[in-house]
Structure formats: C-alpha cells, structure tokens
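Asks: Starting from these lines, generate the structure:
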Amino acid sequence: MNVRHGARAYARMGIESGVMSASPHKLIMMLFDGGIGFIRAARLHMQGGKVAAKGEAISKAIDVVGGLSSALDHERGGELAGRLEALYDYISDLLLKANLENSVDRLDEAERLLADIASAWREIGEPVAEHANG
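Replies: Next up, the predicted model:
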C-alpha cells in the first residue's frame, strides 16, 4: 500500500514539474491530451455501466475544454479565436449530452473534434513558438 502511495506521489510530482517547465505551446498540448484522455475514460466507464465515474470523467473533460476556451486570445486571434470558442462550446455541449443520454456517438464526435484541433495545434504551434523566441 505504501509503495502505491509513493508511486502516485512521484507521478504527481513528475506531472507538476512537467507543467512548471513547459512552454505555453506544451501546456496547451497537455490540455488537449488530458481532455482526450478523459473522454476515452468516460467512454470506458459508460460501456462498463459505471455512472459516477463516467460523470466525473466527462466533467473533467468539460473543465479542460473550458480551460482551452479561456486560453484564447481574442485580441490577437480575431475571427479564428471566435470560431474556436464556438467550437469549444459545441464540444462542451456534446459532452453534456453524451453524459445525459449515455451516448458513445457524442463522445466519439467530441473526441474527434478535439483531436483535430490538437493535431492542427501540434503542426503549427511549435514553429510559431520557435519563431517568437528566435
């Protein structure tokens, strides 16, 4: 039991130090990865009939999507930031409905959309970050 507790504490410390040393681009990628992970966990809980765990995972995914939305820079991002905000709102709505309706299809759509945005962020984020620093 103590070994598990120590392993969890070590893992938490690793995550915390990863967050502390991450670039803004990397932090956003961590949010995307976390959100997708919570959606996948929700799907497994849904399929296993674990209602409380499903709800908790979906709630965490919604929090992550909210964090992504709040990180948008509307001044510099203009129309694109507005469109992303609308898409994040749509994803949150999908997640809420997935929870209420036990809909794997809605979870799948939310995950696909989040993964698509993450993929685009991966492709354009690093060069932009490197250009800004270089």
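
Asks: alpha carbons only for contacts and neighbour counts from here, please
Replies: Noted.

Asks: give the contact list for the residue nearest in space to the middle of the chain.
Replies: In the chain, the residue lying closest to the centroid (CA atoms, centre = their mean) is Gly35, at 2.4 Å. For Gly35, the contact set (CA atoms under 8 Å, 6 or more residues apart in numbering) comprises Lys60, Ala61, Ile62, Val64, Val65, Leu114.

Asks: Let's compare: structure for the following, please.
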Amino acid sequence: MLDFGNGYQAYKNTSVDARAAGADIHKLVLMLFDGFMDELSRVEGHIQARRFDRKAESIDKLVKILGGLEASLDQDNGGEVAANMQRLYQFCGNTLLQVSLQNDLSQLTLVREIMTNLQQGWQGLAERIS
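Replies: The predicted structure follows:
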C-alpha cells in the first residue's frame, strides 16, 4: 500500500519553504502563528484521543515555534513591547509543558487566547505596513 502521508508532508514542507523564502519578517511571524494555532488544535485532539506520544511531539513543535517567535523579537529596539511579548511567549511555553504533564485542556484555552490576541496584533501591524 502506498503511503500518501509522507508525500503530502513533503509537499506541505515545500509549500511552506517556498512561502517563507519570499516573505518579509511580518509574514514569517504570521506563518509561525498560523502553524502554532494548527498544532495547538492537534494537541487538543491528541489529548482527547489519548494519543500521548503524538501529543508530546506536538508540544515539542509548539515550543520550537514559540522559540522562533521569541527569536523574531527585536530586543534592542522593541523596548517594553518586546520584553512583554517575550514574557508572554515564555509563559505560553511553560503552560504547554504543564499541559503535557497534566493533559489539562483548560490550560490550552488560556494559551489559545493569548496567542490569538498576539496573532491579531501582528495581523493588524502587517496590514498597516502593507
């Protein structure tokens, strides 16, 4: 039997790589947010289905995305805004680790709320710059 999953994953990775190659920093950050929100939904599904090994993989991806978001902050020129966003990213990372340990879906809601608000802020910024 053919494994179409691997082919689809390769296509998806190529598509993301192509979009990233031509994107400015704001678009890259928005791509990270989109990926984060998708993966966050997967974590919820993995917990509900009791697929704890896959949940752990998804939590790891989320933490890496948060690292990418944090790395995109301009700490030298961003002042208090960059520092506050860094704290929010770190809070979300710590909360995700607690979700992983406790399989607590209620904590995912808080992370989703924070990240949705930040994503909307970045979308507004990108619209003003365009």
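
Asks: What would you report as the TM-score here?
Replies: Remark: TM-score between the superposed chains equals 0.91 [TM-score structural alignment, normalised by the length of structure 2]; 129 aligned residues with a CA RMSD of 1.5 Å.

Asks: Now rank the contacts of Gly35 of structure 1 by neighbours and give me the top one.
Replies: Greatest neighbour count in these, by other CA atoms under 10 Å, goes to Ala61: 28 neighbours.

Asks: quick revisit: any idea how far the residue nearest to the centre of structure 1 lies from Tyr88 of structure 1?
Replies: Going from Gly35 of structure 1 to Tyr88 of structure 1 by CA to CA, to the nearest Å gives 12 Å.

Asks: do the same with Ile117 of structure 1
Replies: Going from Ile117 of structure 1 to Tyr88 of structure 1 by CA to CA gives 10 Å.

Asks: higher neighbour count, these two?
Replies: Set side by side, Ile117 of structure 1 and Tyr88 show more neighbours around Tyr88, with 24 against 15, by other CA under 10 Å.

Asks: just checking, the more buried one touches Val64?
Replies: No. Here Tyr88 of structure 1 does not reach Val64: they are 10.0 Å apart, not a contact under CA atoms under 8 Å.

Asks: got the contacts of Gly35 of structure 1 as CSV, with distance to Arg106 of structure 1 columns?
Replies: Shown next, in CSV, are the contacts of Gly35 of structure 1 (distance: CA to CA, whole Å):
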residue, distance to Arg106 of structure 1
Lys60, 16
Ala61, 13
Ile62, 13
Val64, 17
Val65, 15
Leu114, 12
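
Asks: Reformat those residues as JSON lines; add distance to Arg12 of structure 1 and secondary structure.
Replies: JSON lines is the format used below for the contacts of Gly35 of structure 1 (distance: CA to CA, whole Å; DSSP: H, G, I helix; E, B strand; the rest coil):
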{"residue": "Lys60", "distance to Arg12 of structure 1": "17", "secondary structure": "helix"}
{"residue": "Ala61", "distance to Arg12 of structure 1": "19", "secondary structure": "helix"}
{"residue": "Ile62", "distance to Arg12 of structure 1": "21", "secondary structure": "helix"}
{"residue": "Val64", "distance to Arg12 of structure 1": "18", "secondary structure": "helix"}
{"residue": "Val65", "distance to Arg12 of structure 1": "21", "secondary structure": "helix"}
{"residue": "Leu114", "distance to Arg12 of structure 1": "25", "secondary structure": "helix"}
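
Asks: and for Gly35 and Tyr88 of structure 1, which residues touch both?
Replies: Residues touching both Gly35 of structure 1 and Tyr88 by CA under 8 Å, 6+ apart: Val65.

Asks: how much space between the residue lying closest to Met29 of structure 1 once chain neighbours are set aside and Gly49 of structure 1?
Replies: Spatial nearest neighbour of Met29 of structure 1, chain neighbours left out: Ala118 (6.8 Å); criterion: CA to CA, 6 or more residues apart in numbering. Noted for Ala118 of structure 1: a distance of 29 Å to Gly49 of structure 1, by CA to CA.
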